[in-house]
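Peer 1: I'd like to go over a predicted model; first the sequence, then the structure.
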Amino acid sequence: MADNTLHDTLPEILYSIGDLADTQGIQCYLVGGYVRDLLMQRPSQDIDIMVIGDPIPFAHSIERKLGGRNFVLFERFRTARLELDDPRHGPILLELVGARKESYNHDSRKPITEVGTLQDDLSRRDFTINALAVSLNRDTRGSVIDLFHGNEDLQLHRLRTPLEPEKTFSDDPLRMMRAARFSSQLQFKLDTRTLEAMQAMHQRIGIVSRERISNEFLKIMQSPQPSTGLHILYETGLLEEILPEITAMSGIEQVDGLGHKDTMLHTFQVVDKLAEKSDKLWLRVAALLHDIAKPVTKRFAKSTGWTFHGHEVVGTRIAAKIFRNMRWPQEPRAYVQKMIRLHHRPIPLSGADITDSAVRRLMFEAGEDLHDLMTLCRADVTSKNPRKVRRIMENFNLVEAKIAEVGEKDMLAKWRPPVNGKEIMDELGLSEGRVVGIIKKKMEAAIIDGLIPYDHDAAMEFVRTTWQEMQQGNDNQSC
């Protein structure tokens, strides 16, 4: 189809690129996600331009004549990247690629590439909504080239592959992950053939590197409604291939007519509820993993029914394994484990007989992540009984009121001990080791329990006294 409505929406610098292409007899087109987002009127940053022929000399021409900078060449892929300034849009990142066709060996993700036509290039794209092009040459500038009815799929909110889905997914199995990701980001539905192909081919994801899989998975977790993509991964079998610990939570087991809720479906609900309140990626991951140990800690007793004792502690160990297997960065692991370990701690504090020290201890353990913990705990309430939900939320309100009443809230929410380990060593003439750690923990516990104030001098006096008592105890034992 041809549609000139995009002509006036393009950054001015792209007109200049089109004019430069005309002087060199080159056909060039906007392609990929930038075109999709233009048609959907969504913001988009990176711009891909496809050239019929060799893009490298043309990229150098753009750099010289249009003031490009930060030029990077990927010769193996016949691709160049550079940055340009646009009068209205400011700096834009531009990537130039040559039209190509690709073929693959069955057990490899490395494509065999050849110079191709416009149709060759668009047909190798993952989905029809990404197989649209916009001409930049003056005579046809702004016209949309739609060889696979991608615009229709945009209107219908439908995800479909340009070629047979079996071929598209066989060439690059990561596209199955991308199907779940786009569905989750855009709230598009998969067409029947695409979904069936993913169900039939899900095991082929095994030839894709774990890093690429994790990248797509985390994009699903960052989408407005992550459960859309998570459900697709589950229904197609992909989730079992990449995160079997999650699928192990699915299903309801009954004994003596007593069943527990489907933990996986509950978890997906928790993730969505939390996503409504927070865009923090690793808090969302914590929501996904908060009940990860329930399958392995599940027990049934006739007197008490189903229990999951210790699932918070066991869950931290399973989370560490998942972080390794998924090649996730290790820096946020401790944060996620903290959220898993503490997610059942706040609600018991709503009782009238709870002491200030119990509240302080939670504040100390959560530290600066206390607000995130409370956000997760509220999202964890997924009951369909409105009276039960109201009662639990009122209890959370009581907990937060108690936290405020304890005082020192701002201090404890950003906990830093008033005396650190180095100061203890300097004061007592000790070298680093177990004894320093014991003294430091005793000092922190004394502050939490309200035995001494949060004060440097008081803490240091406590340190000296504790050390003296420890020495006296050692002397008594030696007598």
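Peer 2: Arrived safely.

Peer 1: okay, CA-based contacts and neighbour counts for the rest of this
Peer 2: OK.

Peer 1: what about the closest residue to residue 418 other than its chain neighbours, how many residues nearby?
Peer 2: Of all residues not flanking residue 418 in the chain, residue 456 sits nearest, at 5.0 Å (Cα to Cα, 6 or more residues apart in numbering). The criterion is other Cα atoms under 10 Å. On that basis, residue 456 has 13 neighbouring residues.

Peer 1: what segments of the stretch 51-200 of the chain are strands?
Peer 2: 69-74, 79-86, 90-98, 100-103, 112-115, 132-135, 144-146, 158-159, 189-190 (DSSP state E, counting those that start in this stretch).

Peer 1: what's the angle from the longest one to strand 69-74?
Peer 2: Regarding strand 90-98 and strand 69-74, their directions subtend 20 degrees when assessed with axes from the mean of the first three to the mean of the last three Cα atoms, to 10 degrees.

Peer 1: now strand 90-98, how far from the centre of its chain.
Peer 2: Strand 90-98 has its average C-alpha position 26 Å from the chain's average C-alpha position, going by Cα atoms, centre = their mean, to the nearest Å.

Peer 1: mind listing the helices for the stretch 201-350 of the chain?
Peer 2: Using DSSP state H, counting those that start in this stretch, the helices assigned to the stretch 201-350 of the chain run over residues 210-221, 226-236, 238-242, 244-247, 263-277, 281-289, 294-297, 311-325, 333-342.

Peer 1: what comes into contact with the second one?
Peer 2: Translated: helix 226-236. Outside helix 226-236, the residues that touch it by Cα atoms under 8 Å, 6 or more residues apart in numbering are 177, 180-185, 187, 195-196, 198-200, 202, 220, 239-240, 247, 268-269, 271-272, 275.

Peer 1: next up, a second structure to put side by side with the first:
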Amino acid sequence: MPDPDDPLAAPALLARAQAGVEKLRGFLEPLARQFAARGESLYLVGGPVRDAMLGRLGSDLDFTTSARPGVIAEILGQWGEKTWDTGIEFGTVSTVKHGQMVEVTTFRADLYDGVTRNPEVTFGENIEGDLVRRDFACNAMAIELSLVDDALAPSFHDPVGGLNDVLRRRLDTPQAPEVSFRDDPLRMLRAARFVSQLGFAVSDRVFEAMREMAPEINRITVERVQAELDKLMLGQRPWEGLDLLVDTGIAEHILPELPALRLETDEHMQHKDVYRHSLTVLRQATELEEDGPDLELRWAALMHDIGKPATRAPKEGGGVTFHHHEVVGAKMTRKRLRALKYPKHVIEDVGQLVYLHMRFHGFGEGQWTDSAVRRYVTDAGELLPRLHKLVRADCTTRNARKAQRLQRTYDHLEERIAELAAKEDLARVRPDLDGNEIMSILGLSPGPDVGRAWNFMKELRLERGELPREEAVAELKKWWEEDNG
């Protein structure tokens, strides 16, 4: 980003936005021509304009127009490849063309009742009235796609100073933040999302309004809160967005386990508190991602220590312990993600990662037996690659030698996994005898006894590895005799 105090900085940002539009000229010009033929104006608006200034214009394009919804639907139906009108009652019609997602909305002039967040949908008459009602000034800029001699001639509209906010990487509201957040409290959560996605900081007045109005977030449905949290968690700097939610008190209403960590000092006394440690682990986990943002890994990194407040106990000789915090934390994690209405597979995966994150620390250097390796891999299952990243991210000690030793020890574990995997199919560890064989050998009918016998054989397989059939049969019979003797 250019120096905000440089007089050439603002023109440079504007030029960058115009260059982004120019690259899409072949795409935008025919669309603008369709609206102009109906006597309607068309504007590229909001996030795409901001992102073009930041050099990150994507494939989702938002437009606003003077045209009413029926006209938009007719135009996009002819121009687009596939069109959706599920939002037409709110003035929005969507389409896709050449891989670009396009959403066009009639100018809005909504009124809010201040109780729910559902507006009385009212269509506006001009671009300025539409822009001033948007969430943040940096999202309240538009580029008019006007035509001169049938050629695209873009012009810039910025009635509330959004360009200056982008230049200063600031989040501020077009109206007083109290008015904006009372209209739609979700905007407070959206502020934290933009902090994560864009690296912007909220203005002082926005911060104060968020802190004073934090309870208003309870007016928002859980589904919409979850959707914003997802976007925040998948941003470039989620720890900064979460920090804003905690500092303003909003997290107390939607993720209370997180601010609760501020009360605890971790057992190594290396971090100000477990809260800061958790944000550090989240940051380090994102640095280990290989194929883009991983929502489940990030949630596990954030929540891995939330069981510590409930398990805190004084340690003889000073300090504190948090025995079995991973067990308690896994239960708390599942409960919170259920409350946020996450899908079952996300709840289970994140909970299991939290449950397993301390398993590695139960073994000293060089003490990974074949049995321990099998159990580690089997318990992690498909989550093993994520567990590797989570455990490595959790090594946050400031003691350089200790950090290197922990990483070497985990290197050794991964080497042991690879060595054993070369000999055995660790991803599919099964008892040497299946249920039908167990019933035949012991003369059993289907029932609980078969399940107990199968579990014994599974434990035997984990402990001793694959056995010859004769030995497996002998061990099963011996166990059965002792169990029923």
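Peer 2: Alright, I've got the coordinates. All values reported here derive from a predicted model rather than from experimental measurement.

Peer 1: picking up where we left off before, of the helices of the stretch 201-350 of structure 1, give the one that comes closest to residue 388 of structure 1.
Peer 2: Between residue 388 of structure 1 and the helices of the stretch 201-350 of structure 1, the shortest gap by Cα to Cα is with helix 263-277, which sits at 15.9 Å.

Peer 1: just the buried positions in that closest one, please.
Peer 2: Along helix 263-277 of structure 1, the positions that meet the burial threshold by neighbour count (16 or more other Cα atoms under 10 Å) are 263-275.

Peer 1: and if you look at stretch 169-176 of structure 2?
Peer 2: Across stretch 169-176 of structure 2, burial judged by 16+ other Cα under 10 Å covers 169, 170, 171, 172, 173, 174, 175.

Peer 1: same deal with stretch 111-123 of structure 1?
Peer 2: Taking 16+ other Cα under 10 Å as the basis for neighbour counts, the residues of stretch 111-123 of structure 1 that come out buried are 116, 117, 118, 119, 121, 122, 123.

Peer 1: name the nearest residue to the last one, sequence neighbours excluded.
Peer 2: Across the structure, with Cα to Cα, 6+ apart as the measure, the residue nearest residue 123 of structure 1 apart from its sequence neighbours is residue 162 (5.7 Å).

Peer 1: matching the one you found against structure 2, which residue comes up?
Peer 2: Pairing criterion TM-score structural alignment: the partner of residue 162 of structure 1 within structure 2 is identified as residue 174.

Peer 1: do residue 335 of structure 1 as well
Peer 2: Aligned against structure 2 by TM-score structural alignment, residue 335 of structure 1 finds its counterpart in residue 349.

Peer 1: and for that match, the neighbour number?
Peer 2: Residue 349 of structure 2: 20 surrounding residues under other Cα under 10 Å.

Peer 1: what's the neighbour count on residue 346 of structure 1?
Peer 2: Other residues within reach of residue 346 of structure 1 by the criterion other Cα under 10 Å amount to 20.

Peer 1: ok, now which ones touch it?
Peer 2: With contacts taken as Cα under 8 Å, 6+ apart, residue 346 of structure 1 has the following neighbours: 362, 374, 377, 396, 399.

Peer 1: quick one: which of these is most hemmed in?
Peer 2: Neighbour counts for the contacts of residue 346 of structure 1 were taken using other Cα under 10 Å; the highest belongs to residue 377, with 23 neighbours.

Peer 1: how about that residue, what's its match in structure 2?
Peer 2: Residue mapping for residue 377 of structure 1 onto structure 2 gives residue 391, with TM-score structural alignment as the criterion.

Peer 1: quick one: whatever helix or strand residue 358 of structure 1 lives in aligns where in structure 2?
Peer 2: With the criterion set as DSSP states H and E, the secondary-structure element containing residue 358 of structure 1 is helix 356-366. Mapped onto structure 2 with TM-score structural alignment as the criterion, helix 356-366 of structure 1 occupies residues 370-380.

Peer 1: what about that stretch, distance to the chain center?
Peer 2: The gap between the average C-alpha position of stretch 370-380 of structure 2 and the chain average comes to 29 Å, counting by Cα atoms, centre = their mean.

Peer 1: hmm, who's touching it?
Peer 2: Contacts of stretch 370-380 of structure 2 from elsewhere in the structure, counted by Cα under 8 Å, 6+ apart, are 352-353, 356, 359, 384, 387, 413, 416-417, 420, 426-429, 462-465.

Peer 1: from what I can see the match of residue 162 of structure 1 touches residue 141, true?
Peer 2: No: assessed by Cα atoms under 8 Å, residue 174 of structure 2 is found out of contact with residue 141, at 10.7 Å.

Peer 1: quick check: closest non-adjacent residue to residue 328 of structure 2.
Peer 2: Nearest residue to residue 328 of structure 2 in three dimensions, chain neighbours excluded: residue 307, at 5.1 Å (Cα to Cα, 6+ apart).

Peer 1: map that neighbour onto structure 1.
Peer 2: If you follow residue 307 of structure 2 across to structure 1 using TM-score structural alignment, you land on residue 293.

Peer 1: now list the buried members of the contacts of stretch 370-380 of structure 2.
Peer 2: 352-353, 356, 384, 387, 413, 416-417, 420, 426, 429, 462-463, 465.
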